[in-house]
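**Student:** Give the three-dimensional model of this entry:
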Amino acid sequence: MIRYDALDALPVRSALPGLDDALEGHGTAVLVAPPGTGKTTLVPLALSGLLGDRPGRRVVVAEPRRIAARAAARRMAWLLGEKTGESVGYTVRGERVVGRHTRVEVVTTGVLLQRLQRDQELAGVDVVVLDECHERHLDADTVAAFLWDVRETLRPELRLVAASATTDAQGWAGLLGGAPVVEARGAAHPVDVVWAPPVRPVRPPHGMRVDPALLAHVASVVRRALAERDGDVLCFLPGVGEIARVAGQLGGLDGVEVLQVHGRAPAAVQDAVLAPGERRRVVLATSVAESSLTVPGVRVVVDSGLAREPRVDHARGLSALTTVRASQAAGRQRAGRAGREAPGAVYRCWAEAEDARLPRYPSPEIKVADLTAFALQVACWGDPDASGLALLDMPPGGAMAAARDVLAAVGAVDAVGRATERGVVLARSGLHPRLGRALVDSVPVVGAETAAEVVALLSEEAPREYGDDLAGALRRARRGGDAYSSRWRSEVRRLRAVVSEISHPPTRNRPQDAGVGALADSPEERQVGFVAALAFPERVARSDGGSYLMVSGTRAEVGDGSALRGVPWLAVAVADRPVGKGHARVQLGAVVDEDVARLAAGALLQERDEVRWDGGDVVARRVERLGAVELAVRALRDADPGLVRGALLDGLRREGFGLLRWSPEAVVLRQRLAFLRLHLGEPWPDVCDDALHARVEEWLEPELGRARRRADLARIDAGEALARLLPWASGEAGRLDELAPERMTVPSGSSIRIDYARPEQPVLAVKLQEMFGLQESPRVAGVPLLVHLLSPAGRPAAVTADLASFWRDGYKGVRAELRGRYPKHPWPEDPAGAEPTRHTNARLRR
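**Tutor:** Predicted coordinates for the structure are as follows:
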């Protein structure tokens, strides 16, 4: 019997006529309805015609999480007075409760994505409701883009509804071709906001770390809320670890039941949370309780203000969740849980002044997450770069490039990014492409059972108490006895079914047959490591100086006391980077050996000649390497001349042209050319290091071509080579001595060397008496020389670029100072008119 009393009480009922009009007139709509108004339950029932007042339609409702999908289906079935699997059913990964007469099916977005890849027309479905689209999960965005593509190209009659309590309504409306926005105002109960920041400052979250002081504060706020308010308390925390910690701090509450709900909680616990309790309850939950779920009895929400979002380091190939401040939209969703059934209150564990600085919406996963699975999905859809898809945010180019590299390595896409037959198989496995590859390729080697068991273990993070040894964690999961092992066994069964569907998977990029037989008969630890290495070939690592070097080039460390410590080879399945550390930290890995490493990461195996400048000379060797890991090295006697030349050039770039032989004449030539380039420009060559490197073929060949090592460079006459850059073709080279002479004849008749070390103004250092009679400073190429006038002993007496001015103003002081010290030298009163000399007065008189 339909529970009309409960249905009539849902405020979204008032929006149904507008929603019908939008779908009839436009085919798409955006439904904005506050939490608790019935958008997840009443709307699908109304659209399907199950309430008896509309034509019968088949409706699919897509939810972002399994717990929400099951809960929504059960709630709708209850409203109809039925059991799930009759008029209303659900399908989540590993579980399907659907009957012949099912008209409303609630699925996760991941399931709907798989269904669209198998049947793009979505035959038999009349309406799709994308619930909680504000959360911007990658699967949800992808499903929305695919559905719009289907409606535009194949099924214009397919109706689409994007529904959420807090969302960018206009953005979604534009995405769905200008869809009408239908709002259900509802009659939400008032929720008081209580600001409850910590008394003392707490450290901001970093990575997965949350300051224990904040968690202790959250626990104290829960106790305060229990004392100040009636009803059950729903407390939002970022993750399972934080939930367990706060639960431990709430022990001993009299008459209060503490429940923990998250995506990995047992179904029985999830069901208990969604049913009225006999005692007062504190429900500790992750963001799974933000949307689509009504936890009965809740009148108070305690919000830690934290959430988890995916992040990926594309350079290192390490991805993980990170703790962030929850968005304003998430805060509104969470607060709304307190006002679903009656007036309530939300205790926010941060200062009111901070609230305006929080992000408006959560970060779209497409902007921050690993896009490997997304890239495979769009490749299978026929749009490898996603340029033709209707997406609120386009995927970042760097993230897509990294994703395509991974897909190419496992043979899922071809050279232009199109999905291969193998890629289609991997996409349909319902696994991340890495894990799909591990499952498909390991079955012929280790058998379907072991392959399914290990891949299931890699699909969901195991509890920390399982340890960091993958083989040990597998034994622990098999023993059972906890919620994780129960979920693990369900996933193993699902994966065995997947394997049975893939009777003859494509063989491209599968491990070579060599060594497979030996591996099949090897100990289980080696087989486990092989499966892990197939999933993460670039994370195969060899012990190297106290840490492990992955074939990707990233270094990783194993914790003290780990069973993995000291083994020669590892396959790293899970790693993170601790705060302030340069190396990754192994959180889950498996022991392998070199044969397994070669087999699993064979695509990264190569042997090549390496000739490079290292340690101050050319090093030539033949190296067999697995990515960044060197397996074998031997000296190379007959290295390719081109590689040698490249190494020599690298040495010159690193250590400079001082590696060549620079005679004094060569040094002066470079200085003279630098002077002419500065003051006259073309055609005189630029001889700075960068310019010489750019024209190395013009001036350093063929000497460089004959060199094989550092000692050969030291025999190259730099001056002779540099002369090749002179402007011979224009004839200007012949004017070098005219424009920038090495020496200059001074009034005394002496030939004095010009110092071009400072090309801005060369220096002429000459004894003062030899310049008598010269009225103006000497010049080269029109530039006045800086004259260093020396005493008879060769010491600087004066410096001038204006000799006439010096004779007139500066000479008197120099004469007064020096003539007593050097009485045998001439010190005339009129130097500009005196006779220049290199001799003393006594010699002149003789």
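**Student:** from here on, contacts and neighbour counts on C-alpha atoms
**Tutor:** OK.
**Student:** so who does Arg422 touch?
**Tutor:** Arg422 sits next to Gly411, Ala412, Pro505, Pro506, Thr507, Arg508 when contact means CA atoms under 8 Å, 6 or more residues apart in numbering.
**Student:** which of those residues are buried?
**Tutor:** For the contacts of Arg422, a burial check counting by 16 or more other CA atoms under 10 Å picks out Gly411, Ala412, Pro506.
**Student:** follow-up on the earlier one: so can I have JSON lines of the contacts of Arg422 showing secondary structure and distance to Gly297?
**Tutor:** Shown next, in JSON lines, are the contacts of Arg422 (DSSP: H, G, I helix; E, B strand; the rest coil; distance: CA to CA, whole Å):
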{"residue": "Gly411", "secondary structure": "coil", "distance to Gly297": "52"}
{"residue": "Ala412", "secondary structure": "coil", "distance to Gly297": "49"}
{"residue": "Pro505", "secondary structure": "coil", "distance to Gly297": "51"}
{"residue": "Pro506", "secondary structure": "coil", "distance to Gly297": "54"}
{"residue": "Thr507", "secondary structure": "coil", "distance to Gly297": "56"}
{"residue": "Arg508", "secondary structure": "coil", "distance to Gly297": "56"}
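**Student:** for the residues you listed, which one is nearest Leu158?
**Tutor:** Sorting these by how near they are to Leu158, with CA to CA, puts Ala412 at the top with 30.9 Å.
**Student:** for comparison, sequence B:
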Amino acid sequence: MIRYDALDALPVREALPGLTDALDAHGTAVLVAPPGTGKTTLVPPALAGLLGDGPARRVVVAEPRRIAARAAARRMAWLLGERVGGSVGFTVRGERAVGRHTRVEVVTTGVLLQRLQRDQELSGVDVVVLDECHERHLDADTAAAFLWDVRETLRPELRLVAASATTDAEGWARLLGDAPVVQARGAAFPVDVVWAPPSRAVRPPHGTRVDPALLTHVASVVRRALAERDGDVLVFLPGVGEISRVAGQLGGLGDVDVLQVHGRAPAAVQDAVLSAGERRRVVLATSVAESSLTVPGVRVVVDSGLAREPRVDHARGLSALTTVRASRAAGLQRAGRAGREAPGAVYRCWAEAEDARLPRFPSPEIKVADLTAFALQAACWGDPDASGLALLDPPPGGAMAAARSVLTAIGAVGPDGRAGERGARLARLGLHPRLGRALLDAAPVVGPDLAAEVVALISEEPPREYGDDLTAALRTARHGGDAYAARWRKEVGRLRGLVSEPTRPSPPAPADRSGTRAVAVRPPGRAAGGGAPDTPAPGSPRPAADGNGGAGTPVPDAPRGSGGGTAVSRTAEGPRPSRGDGAGFRPVAGGGEDGRVGLVVALAFPERVARAEGGSYLMVGGTRAEVGAGSRLRGAEWLAVAVADRPVGRGHARVQLGGVVDEAVARVAAGALLEHREEVGWGDGDVVARRVERLGAVEVAVRAYADADPSLVRDALLDGLRREGLGLLRWPAGAVVLRQRLAFLHGRLGAPWPDVSDEALHARVTEWLEPELGRARRRADLARIDAGQALARLLPWASGEAVRLDELAPERITVPSGSEIRIDYSAPERPVLAVKLQEMFGLQESPRVAGVPLLVHLLSPAGRPAAVTADLASFWRDGYRGVRAELRGRYPKHPWPEDPATAEPTRHTNARLRR
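**Tutor:** Reported below is the predicted structural model:
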């Protein structure tokens, strides 16, 4: 019997006429309804005609999380006075409750995507409601784009509703063809805001690490809230680890139960949280409890202010969930949980002044997540670059390019980016494409059972207590009695069935009716309601989109090359494209179960195959990683890394989960990245020529060879000159002086006199050094090249100015005594003439070169500087007397006339002059 009293109490009922009119007129609508108004539980049965006031329709409701889908279905069934599986049912991964008479089916957005790929028309479905679209999960955005495409091209009668409590209503309205926006009034009771920042500063989150001091503070705020307020307390924390730590600090609460709700919790535990309890409760939850769920009895919310979002580090080739500050929209959603049933309070564990600086909305997943699964969905849909999809935010070009590179490497798409049968099968698996590749390609080699077990193990990162060795973790899961092991065994069964599913051919895509893009026909499969597997959000594998847990996301990037950047290389045999179909794999010899487990991981993450090198492991993708001191993985020559993170303050990644493999497994798994190269480079102070077999950044085999290509040798020598300097050439005194003279003229006169700085000489090396460089093969040959002779080629011979070199910058100059004195050009701004003082007698002006007065160092008879001047006349007049007084007694045999300006210059002593 329908519970009309409960239905009538839901405020969204007043918005139903407006929503119905909008759908009748436009076929699309955006419903904005605050938390607690009943949009999730009243609107779908009303649209389905289950409340007796409308035509009978079949409605599909898409929720972002499994727990929300189950809870929404059960709540609607209760309101209708039925059991789940009657008029209202649900389908999530691994669980289905749908009957012949089901009119409202609640599914996850992953299930909806699977159905759309199998049956674009969604046969038999009249209305699709996309709930909680404000969360901007990638699979929800993708489903919305596909549904709009279906409505525009195949089924204009299909009705679409985007529903949320806090969202960009105008953006969604534009996306759905200028759909009307229907507002429902709020039903929430008033919620007091209590600002409860920590008493001392805490470190900001880094990766998945949260300052323990903040968690201790959250636990203390929970105790405070229990003392100050009535009712149950709902606590928002970013992940499972934080929930566990706070739960440990809340021991001894007496008659208060501490419960944990997150995507990894067993269904029975999740359902128990959603039922009223007899004792007072503290419910520790991730963002799974932000929306779609009403936890009965909650009057208080304690908000840590943190959330988990996916991020991709393309430079390191690692992808993971990371802890961020929750958005203001999330804060409103969380606070609203306290006012669902009565007035309540929210304790916010940050200062009021910080609130205005928080982001308005959470980051759209399409901007920050790994897009490999999204790119495969788009390719299977017939739009490889997603340019024709109606998306609120376009996918970043770099992330899409990286995703296409991965899909090409695993054989999911062809050169044109379109998906073939293998791509379609990978999309049907309900796994990230990397894990799907591992499942399909490993099963014929290691057996379907082991392939399914390992893929299930790495699709949801096991608890840390399972250790970092995959083989040991697998044995623990097989015999474990914990909640993770139970979920793992269920997923193994699902995957085992998928890997044995027969391959079905895909019909060709029809002609493009719009003239711009083809809409692909899906391969035949189960009926739309046939229990399709729940696809993780694109950018997975990771825990369900409740932001809890670790860094098990696959790397999205192609390898970064050989690293170092110093070698000049020629590819003799480039990367061999993977067949991507498992063909040609040979059974792994030796290694036992370790080797077979490692092969599955390596097939999923070929860029994370790693070899021991210098105390750490170098991954094929170029990232370095370390293993823990007590790890069983230590000492292995080769590893396949499934999960890695980067600890705070560490330069290398840290292996969280991996398997031991050998070189044979590495070659099989990362075979598409295998290169045979001839490398000629400058290393260890000389030219090094070697033939290298390389898996991405990892050298597998190296041997020297002598018949290197002369052009590569030349480039290596140039690299050596750049790295170690032009001092590798032979620089006799004349060459040094010539370079100094040219530098002076370039600085003084500019063109056509050449710039002879190191940078300029490297830039023009082919003009002055090429003939000698072409004959050189090693460092010793460079040392035989006369740099002066080579530099002479840069003189301005063509203009005829070269003949003026000795005129403008003479190497020597004749002084009044008749001596020819060498000019020092080592300081190009002001060349220096060092000459004995007596040899300059009678000269009134300082000598000049290229119009620049020389800086004259006047020397004593012993050759030591007595004075420095650029103005001889001034020195004779003002400075000479002091020098004469000081040196006359010390050098009495040399002339010291009273008037040097008129004295006879000499390079001899008085006795010599008298003779």
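**Student:** still on that earlier bit, what about the second structure, which of the contacts of Arg422 of the first structure hold up?
**Tutor:** For the contacts of Arg422 of the first structure, the subset whose aligned partners also touch in the second structure (both residues aligned by TM-score structural alignment, their matches' CA atoms under 8 Å) is Gly411, Ala412.
**Student:** Make a markdown table from the contacts of Arg422 of the first structure and add distance to Glu829 of the first structure to it.
**Tutor:** Shown next, in a markdown table, are the contacts of Arg422 of the first structure (distance: CA to CA, whole Å):
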| residue | distance to Glu829 of the first structure |
| --- | --- |
| Gly411 | 94 |
| Ala412 | 95 |
| Pro505 | 106 |
| Pro506 | 103 |
| Thr507 | 102 |
| Arg508 | 98 |
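**Student:** Nearest to Leu215 of the first structure among the contacts of Arg422 of the first structure?
**Tutor:** For Leu215 of the first structure, the nearest member of those is Ala412. The distance, counting by CA to CA, is 43.7 Å.
**Student:** what sits against the closest one?
**Tutor:** Under the criterion of CA under 8 Å, 6+ apart, the neighbours of Ala412 of the first structure are Leu376, Ala419, Thr420, Glu421, Arg422, Gly423, Val424, Leu426.
**Student:** Kindly recompute the last result at 7 Å.
**Tutor:** Ala412 of the first structure sits next to Ala419, Thr420, Arg422, Gly423 when contact means CA atoms under 7 Å, 6 or more residues apart in numbering.
**Student:** Repeat that for Val591 of the first structure.
**Tutor:** With contacts defined as CA under 7 Å, 6+ apart, Val591 of the first structure is in contact with Glu525, Arg526, Gly529, Leu564, Trp569, Leu570, Ala571.
**Student:** will you turn the buried ones among the contacts of Arg422 of the first structure into TSV that also has distance to Asp303 of the first structure?
**Tutor:** Output for these, formatted as TSV (distance: CA to CA, whole Å):
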residue	distance to Asp303 of the first structure
Gly411	45
Ala412	43
Pro506	50
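**Student:** Where does Tyr361 of the first structure sit, in terms of helix or strand?
**Tutor:** Per DSSP states H and E, Tyr361 of the first structure falls between elements, in no helix or strand.
**Student:** Give the burial count for it, as a bare number.
**Tutor:** 18 (other CA atoms under 10 Å).
**Student:** picking that back up, go through the contacts of Ala412 of the first structure and give me the one with the most neighbours.
**Tutor:** Within the contacts of Ala412 of the first structure, Ala419 tops the neighbour count with 28 neighbours, counted by other CA under 10 Å.
**Student:** what range in the first structure does stretch 738-752 of the second structure sit on?
**Tutor:** Alignment of stretch 738-752 of the second structure against the first structure: residues 669-683, by TM-score structural alignment.
**Student:** Could you list the buried residues of the matching stretch?
**Tutor:** Buried residues in stretch 669-683 of the first structure (16+ other CA under 10 Å): Leu669, Arg670, Gln671, Arg672, Leu673, Ala674, Phe675, Leu676, Arg677, Pro683.
**Student:** can you tell me which of those are in helices?
**Tutor:** Among these, the members falling in helices are Leu669, Arg670, Gln671, Arg672, Leu673, Ala674, Phe675, Leu676, Arg677 (criterion: DSSP state H).
**Student:** Please give me every residue in contact with the second one.
**Tutor:** Yep, that's Arg670 of the first structure we're talking about. With contact taken as CA under 7 Å, 6+ apart, Arg670 of the first structure is in contact with Val687.
**Student:** What distance do you get for it to Pro762 of the first structure?
**Tutor:** Going from Arg670 of the first structure to Pro762 of the first structure by CA to CA, to the nearest Å gives 13 Å.
**Student:** cool, the fourth one as well?
**Tutor:** Distance check for Arg672 of the first structure against Pro762 of the first structure: by CA to CA, it reads 9 Å.
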